[in-house]
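Student: I'd like to go over a predicted model; first the sequence, then the structure.
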Amino acid sequence: MRSVRARAALGATLVVAVALTAAGLAVLLVLRGNLTDRAGLEAEVAAREVAGQLALGATYAELELGDEETHPVQVTDEEGRVVAVSKDLEAVSGTGTAEVDPVPSAPVPSPGDDDDDDDDDASTPPRGEVSSDQPDFANGTATVDGETADYRFASVELTTDEDVTLTVHAGAPLAAEQEAVDTVRNSMLTGLPLMLLVVAGVTWLVTRRALRPVEGIRRELAAITASEDLGRRVPEPDSRDEIARLARTTNETLTVLEASVDRQRRFVADASHELRSPIASLRTQLEVGEAHPELLDVPGAVADTVRLQGLAADLLLLARLDAGERPGRAAVDLGALVREEVSQRAADRIPPEASVADLGPLEVAGSRGQLARVLGNLLDNAERHAERAVAVSVRADRGDVLVEVTDDGAGVPEAERDRIFERFVRLDDARSRDEGGAGLGLAIARDVVSRHGGTLAVGTASAGGARFTLRLPSAGREPAADGG
């Protein structure tokens, strides 16, 4: 069963069926119990009425047993022998004995009989005692005048004035109880299927209406997949339920996916453009060298090759970062790393000056190679734009390690401070220089720092140039944010 509507309708129907069945059984049990107790009460009243007559001294022959068909009566003595029964009682069960023929027994004295005690008041009739204990109840059958029916029997004990213990068994018919239970049961058996059909139909319609927006989302997603047009969006219902949130989340995902695909396309286009220039230059120089070896510009070819190699390395690193590559968690001493990077640039156009604080921990967790790449890119950028001086400092700051790279160049306009970290972005002054890079260094630096749980920002240095501030969490402290 692949349809959500069908599963929902079936599930709701099963739940309702179980609930109604349990409720119906409970109703039948309560109804049967109440009617049985009512019949037991009637039987008890009839039994006590007969017991009262016997306690007042009535003989068995003088007993008024009422309606034999409604309340059949059987009286037994201490030995379980039947001493009196209702008229036309032919068979009985549930009273302790199935006998319906009275045995010869001493009659109970009538209210007017005298005894041998001269001290007794002749005008006071002898009296027995009816037990006040709760009578015993049992279900059984009785055949009266050829008709057999079910009865609820109550058994009441009494003691006559002659100290004889008798038990009166009186019954009340259970026909009304059985008829009521059968009527209710038949009504339930008739109404249950109809109610289940209504529940299934209503659930099917409600679920269909509720899932209609989902079908619209599915169709639109299928159309987007077929057309590969990520600019389309799925319809968002006006409701505030889970389906509306699903539609909004889907559209947000499509927006992020569209931006990612556009960024990837721009990346491929920019990479192709940046690679075309050094490759074309290198090819031209090699072709000229092949035709005129004396005109081969070997230093220029080497420079183009180095530039091409660096650009390829940058593109590969960006591809790994975009693929979600995580940095290592080795301890890296940023102070030592800065000294090492600065020492390798002694012959640069503007050798940087390093200032490393001796106080506080300067170790961070991450990839030494990637962090060295970040420092190298920042120093290259500062040297490219500096006039006379480039400085780098490292110090501990509130549980972080802070690295600042400054120059005395023109600085970065405030409107361009976020844009310079985008890929293949170069400001106009950088484009006008031959030594300008491809615009990937700062983008790589921010991506690497972000994946190390740090931040990279640009501001204005005291000398008027640019100040790049790199902040990384110290080793042993969890990053404040996951940049991956």
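Tutor: Done, it's in.

Student: Please count neighbours and contacts with C-alpha atoms only from this point.
Tutor: Noted.

Student: Centre of the chain to the host helix or strand of residue 256, how far?
Tutor: Using DSSP states H and E, residue 256 falls within helix 242-291. Its chain's C-alpha centre and that of helix 242-291 lie 41 Å apart, by Cα atoms, centre = their mean, to the nearest Å.

Student: Also stretch 153-169?
Tutor: With Cα atoms, centre = their mean as the basis, stretch 153-169 stands 67 Å off its chain's centre.

Student: before we move on, the earlier item: so what does the helix holding residue 256 touch, helix or strand wise?
Tutor: helix 175-227, helix 298-322 (3 or more Cα pairs under 8 Å, 6 or more residues apart in numbering; DSSP states H and E).

Student: Where do the helices of this protein begin and end?
Tutor: Here the chain has its helices, by DSSP state H, at 4-55, 175-227, 242-291, 298-322, 334-343, 368-385, 428-431, 441-451.

Student: just the ones you listed: most buried one?
Tutor: Each of the helices of the chain was scored by mean neighbour count; the highest is helix 441-451, a mean of 22, by mean count of other Cα atoms under 10 Å.

Student: Between helix 298-322 and that helix, find me the angle.
Tutor: Inter-element angle recorded for helix 441-451 and helix 298-322: 30 degrees (by axes from the mean of the first three to the mean of the last three Cα atoms, to 10 degrees).

Student: Off-centre distance for helix 441-451?
Tutor: 39 Å.

Student: Provide the contact partners of that helix at residue level.
Tutor: 314, 317-318, 321, 326-327, 370-371, 373-374, 377-378, 381, 420-423, 455-456, 470, 472, 482-484 (Cα atoms under 8 Å, 6 or more residues apart in numbering).

Student: picking up where we left off before, closest to residue 395 out of the helices of the chain?
Tutor: Residue 395 lies closest to helix 334-343 among the helices of the chain, at 8.1 Å (Cα to Cα).

Student: elements contacting the closest one?
Tutor: Using 3+ Cα pairs under 8 Å, 6+ apart: helix 334-343 touches strand 353-356, strand 363-366, helix 368-385, strand 390-397.

Student: One more to weigh against that first structure:
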Amino acid sequence: MADRPPAGAPAGAAHHRLRATVHRHLTRHPRAAALVDRLTPRSVRARTTLAACASVAVVLSLASTAVILLLRVNLERTVEAGAREQAQAVAHLATDGHLTSPLPLDHGTDFIQVVDANGTVVAASQNLTGHPPLAPADHPDGHRTFNLDTPGHAHHKRVTSIAATTPTGPVTVYVGASLRTADAAEDLTTAALAVLSAVLLFTVGALTWRATGRALRPVEAIRAEVAAIGDRDLNRRVPEPRSDDEIARLADTMNAMLQRLEAAGARQRRFIADASHELRSPLTVLRTQLEVALAHSDPDVHTDLVAGALEDTERLQALATDLLLLARLDTTDHGWPDEPVDLADLVHTTVAARGAEPHPVAVHAPMAITVPGNPLWLRRLLTNLLDNAQRHARSYITVRLTTDRASGDAVLEVTNDGPPIEPADREKIFERFARLDDARSRDDGGTGLGLPIARDIAAIHKGTLTVLDSPGATTFRTRLPIPPAPPRDVPTGCR
């Protein structure tokens, strides 16, 4: 009683209780659990074939049952109609007083018996001559039919009873018709449907097994190829089937992923190589300076060498800081920073905090523009753009903050009057350690990471950083989305 769901309980709760009961039973019987686990199909091919066969079996069972029931009903109606006609003919004879004994049997009729109100047999067919009145299991009511086993016969009968009035009183006419033909037809149909269903189930299972195997063959090829691909074989690709279906799209997606992984691995190796090269140059210079300082005892030489070593140390520190920030930007799962940042205030404070610069910086940020973001990262973005502009400017730098009404973005532009960047190089400068002029960049102290860091910070804030065509100048434009203002609540009663 504890496992029985209450009345009105949902079907899902009953199913859950059934699964819990089965699980408890299997837990108590490890052998049964092992047998169930062994018999449970594990492959998609086997499960699909089993599901297809089970579905077809259910449909065939329902259809076969419906066909047999319809056939049985139609055959019984036919037999009953013949028996009723015979009974009506005998009733007319009884009404006219022309009953004779024995009564003749029509084709399809097994026996006839006429019984009066006292239970005396008035007339009967030859096979029931001398037999007592039939005792049906139920009392007849008009043309009601019922089943009856006649003496000496074990097969099924359909008996029809009709009341009639004779000159000597009322009588009841019983006419029995054999259902042997209906039973034989039902048995034959059942056997034929069973054989046909077995053949159909075998055909469906075989076709499903074969079709599923052919459909999953490319998947197995993809799995085997992916399993064989190692971290050093990212140039390999999975085979793509010629069909235009889900498996072909899966193979195309896998190849696209492998291509991205290969590109990411190549970028990582190139980044490591570039970082090693960038670190090796100042370390080599620093070591040379220290070795020279140890070899000379002149204080003036020591001072110059220590000053140079300090510059190289600062360069190494800046490079290490940029590398750590890039690693953080690459590995951290960033959500969109949502701290409100006033870009106008950020621009003014950043420029003012830089102090004396080789070139003056003109700021045009007339209005406050607030965007969600990380103020430290956005300050780093602007700082990197200003550092790049100071290295390449000839006489001036301009920082302009506006809004784009069409897109609803905040637009931050840093312009310098340095040499223009060729269109072919406008994406290259955002690659890590990329330099258009190696000698000049090293002399100016650039690490080749400032612009890539700035673009990554803009991307984390769902923005963009691009280079624009400007006559006689170079402009770096940053776009940052401004979230829409929340709707104002209108007080009740205001129009």
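Tutor: Perfect, I can see it now. Note that this is a predicted model, so its numbers are computed, not measured.

Student: In a markdown table: the helices and strands packed on helix 242-291 of the first structure, plus distance to residue 394 of the first structure.
Tutor: Shown next, in a markdown table, are those (distance: least, Cα to Cα, whole Å):
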| stretch | distance to residue 394 of the first structure |
| --- | --- |
| helix 175-227 | 51 |
| helix 298-322 | 25 |
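
Student: which stretch among those comes nearest residue 362 of the first structure?
Tutor: With Cα to Cα as the criterion, residue 362 of the first structure lies closest to helix 298-322 of those, at 25.1 Å.

Student: ok, back up a step: closest to residue 141 of the first structure out of the helices and strands packed on helix 242-291 of the first structure?
Tutor: Each of these has some distance to residue 141 of the first structure by Cα to Cα; the shortest is helix 175-227, at 11.2 Å.

Student: before we move on, back to that, just put the helices and strands packed on helix 334-343 of the first structure in JSON lines and tack on distance to residue 133 of the first structure.
Tutor: Converted to JSON lines, these look like this (distance: least, Cα to Cα, whole Å):
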{"stretch": "strand 353-356", "distance to residue 133 of the first structure": "103"}
{"stretch": "strand 363-366", "distance to residue 133 of the first structure": "89"}
{"stretch": "helix 368-385", "distance to residue 133 of the first structure": "96"}
{"stretch": "strand 390-397", "distance to residue 133 of the first structure": "92"}
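
Student: hang on, residue 399 of the second structure packs against residue 416?
Tutor: No. The pair residue 399 of the second structure and residue 416 fails to qualify as a contact (Cα atoms under 8 Å) at a distance of 9.1 Å.

Student: more neighbours, those two?
Tutor: Comparing residue 399 of the second structure with residue 416 by neighbour count (other Cα atoms under 10 Å), the higher total belongs to residue 416, at 27 against 22.

Student: Setting the sequence-adjacent residues aside, check what's closest to that one.
Tutor: Excluding its sequence neighbours, the residue lying closest to residue 416 of the second structure (Cα to Cα, 6 or more residues apart in numbering) is residue 397, at 4.5 Å.

Student: Just give me the neighbour total for that neighbour.
Tutor: If you count neighbours by other Cα under 10 Å, residue 397 of the second structure ends up with 23.

Student: check contacts around it.
Tutor: Taking Cα under 8 Å, 6+ apart as the criterion, residue 397 of the second structure is in contact with 359, 360, 361, 362, 389, 390, 414, 415, 416, 417.

Student: Tell me the one among those nearest to residue 99 of the second structure.
Tutor: Out of the contacts of residue 397 of the second structure, the member with the shortest distance to residue 99 of the second structure (by Cα to Cα) is residue 414, at 123.9 Å.

Student: Not counting sequence-adjacent ones, nearest residue to that closest one?
Tutor: Distances taken as Cα to Cα, 6+ apart put residue 399 closest to residue 414 of the second structure, at 4.7 Å, once the chain neighbours are dropped.

Student: Show me which of the contacts of residue 397 of the second structure are buried.
Tutor: Among the contacts of residue 397 of the second structure, those classed as buried by 16 or more other Cα atoms under 10 Å are 361, 389, 390, 414, 415, 416, 417.

Student: Surely the third one and residue 361 touch.
Tutor: This means residue 390 of the second structure. No. At 9.2 Å, residue 390 of the second structure does not count as touching residue 361 under the criterion of Cα under 8 Å.

Student: which residue in the second structure lines up with residue 317 of the first structure?
Tutor: Alignment note: residue 317 of the first structure maps to residue 325 in the second structure; criterion TM-score structural alignment.

Student: before we move on, back to that, quick one: what's aligned to the residue nearest to residue 416 of the second structure in the first structure?
Tutor: Matched across to the first structure, residue 397 of the second structure falls on residue 390, judged by TM-score structural alignment.

Student: separation between that match and residue 293 of the first structure?
Tutor: As judged by Cα to Cα, to the nearest Å, residue 390 of the first structure and residue 293 of the first structure stand 41 Å apart.

Student: Report the contact partners of the residue mapped onto residue 365 of the first structure from the second structure.
Tutor: The alignment partner of residue 365 of the first structure in the second structure, by TM-score structural alignment, is residue 372. By Cα under 8 Å, 6+ apart, residue 372 of the second structure lies in contact with 337, 338, 339, 340, 341, 461, 482, 483.

Student: In JSON lines: those residues, plus neighbour count and distance to residue 90 of the second structure.
Tutor: Putting the contacts of residue 372 of the second structure into JSON lines (neighbours: other Cα atoms under 10 Å; distance: Cα to Cα, whole Å) gives the following:
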{"residue": "337", "neighbour count": "15", "distance to residue 90 of the second structure": "100"}
{"residue": "338", "neighbour count": "11", "distance to residue 90 of the second structure": "100"}
{"residue": "339", "neighbour count": "12", "distance to residue 90 of the second structure": "103"}
{"residue": "340", "neighbour count": "13", "distance to residue 90 of the second structure": "105"}
{"residue": "341", "neighbour count": "18", "distance to residue 90 of the second structure": "108"}
{"residue": "461", "neighbour count": "23", "distance to residue 90 of the second structure": "101"}
{"residue": "482", "neighbour count": "17", "distance to residue 90 of the second structure": "100"}
{"residue": "483", "neighbour count": "11", "distance to residue 90 of the second structure": "97"}
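
Student: Nearest to residue 233 of the second structure among those?
Tutor: Nearest member of those to residue 233 of the second structure, counting by Cα to Cα, is residue 461, at 34.6 Å.

Student: what's the closest non-adjacent residue to the aligned partner of the closest one in the first structure?
Tutor: Aligned by TM-score structural alignment, residue 461 of the second structure pairs with residue 452 of the first structure. Nearest residue to residue 452 of the first structure in three dimensions, chain neighbours excluded: residue 366, at 6.3 Å (Cα to Cα, 6+ apart).
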